[in-house]
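1. below are the sequence and a predicted model; questions follow.
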Amino acid sequence: MLDPRAASADSSGYETDTPDEVQQEAVRRVCGALGMREQFEAAMAAGELLEMLESLPRGAVEASVRLMRGYNRTGEWPEPILTSPAPQRGRSPSPVDEWSDG
């Protein structure tokens, strides 16, 4: 159901043979970690998950791929690890970078 081309150009290693249910659960968990669980549920109900994937913050799709890989390896869901798109040297990655040059 999830289309890796729609998700991100850098999602190499995307598990195309992973069942849709596993892919959807990975995205649901990442959306929950981002505080976007309601948007995920609404997109699922409306059949607009691909559109929602395109609007996710950078790094979210990659985080869901890491979750799928962890689940496929161990059979258990790891905690989502969200990283900023380009962490600065010497700083730990965080979902919100307050020190950006914007």
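-> Sure, I can see it. Quick caveat, the model's predicted, so the values are computed rather than measured.
2. contacts and neighbour counts: CA atoms only from here.
-> OK.
3. Val61: which element?
-> Using DSSP states H and E, Val61 sits in helix 60-74.
4. can you pull the buried residues of that helix?
-> For helix 60-74, burial by neighbour count (16 or more other Cα atoms under 10 Å) applies to Ala60, Val61, Glu62, Ala63, Ser64, Val65, Arg66, Leu67, Met68, Arg69.
5. distance to Ala26 for the residues you listed - can I get that in JSON lines?
-> Shown next, in JSON lines, are those (distance: Cα to Cα, whole Å):
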{"residue": "Ala60", "distance to Ala26": "10"}
{"residue": "Val61", "distance to Ala26": "9"}
{"residue": "Glu62", "distance to Ala26": "10"}
{"residue": "Ala63", "distance to Ala26": "8"}
{"residue": "Ser64", "distance to Ala26": "5"}
{"residue": "Val65", "distance to Ala26": "7"}
{"residue": "Arg66", "distance to Ala26": "9"}
{"residue": "Leu67", "distance to Ala26": "6"}
{"residue": "Met68", "distance to Ala26": "6"}
{"residue": "Arg69", "distance to Ala26": "10"}
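6. before we go on, here's another structure to hold up against the first:
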Amino acid sequence: GMGGAMDLLVGAKKVILAMEHTAKGNHKILKECTLPLTAAGEVDMIITEMGVMNVTPKGIELVELNSEFSLDDIKAATGCELIISPDLKPMKQ
């Protein structure tokens, strides 16, 4: 949840966000955040049950995918266009 932890993000060398990919069928990874931002641009990587994504200046790049999901499943569950890494590989177990 929101709170003092957000203050810890600013100035961190690397921020990895671990979260569920969707909530009750709704996208959680969006093109644009609709909530107030307190640490904009601080997340470097997102890890969900579906895959691993790097947050880059060009957008969110899918670098690893869970073999239980297809690439189309992951794209459909994401509320923005994903950049697919040319080196896309299965998630490490």
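-> Sure, I can see it. The structure displayed is predicted, hence computed values, not measured ones.
7. where does the TM-score land?
-> Once the chains are overlaid, their TM-score stands at 0.26 when taken by TM-score structural alignment, normalised by the length of the second structure; 53 aligned residues with a Cα RMSD of 4.8 Å.
8. neighbours around Gly32 of the first structure, how many?
-> 15 (other Cα atoms under 10 Å).
9. so it: helix, strand or coil?
-> Counting by DSSP: H, G, I helix; E, B strand; the rest coil, the backbone at Gly32 of the first structure sits in helix.
10. report the separation between it and Val61 of the first structure.
-> 13 Å (Cα to Cα, to the nearest Å).
11. any idea how far Glu61 of the second structure is from Ile84 of the second structure?
-> 6 Å.
12. compare those two (neighbour count), which wins?
-> Glu61 (21 against 15).
13. what helices or strands is the strand or helix carrying that one leaning on?
-> Assigned by DSSP H and E, Glu61 of the second structure belongs to strand 59-65. In terms of contacts (3 or more Cα pairs under 8 Å, 6 or more residues apart in numbering; DSSP states H and E), strand 59-65 of the second structure is packed against strand 51-56, strand 83-90.
14. count the residues that sit near Gln39 of the first structure.
-> With other Cα under 10 Å as criterion, Gln39 of the first structure counts 15.
15. what helix or strand is it on?
-> Under the assignment here (DSSP H and E), Gln39 of the first structure is part of helix 37-46.
16. after that helix, next one along is what?
-> Next along the chain after helix 37-46 of the first structure, taking DSSP H and E as the criterion, comes helix 49-55.
17. buried sites along that following helix?
-> Leu49, Leu50, Leu53.
18. reformat those residues as a markdown table; add distance to Arg37 of the first structure.
-> What follows is the buried residues of helix 49-55 of the first structure, written out as a markdown table (distance: Cα to Cα, whole Å):
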| residue | distance to Arg37 of the first structure |
| --- | --- |
| Leu49 | 12 |
| Leu50 | 15 |
| Leu53 | 13 |
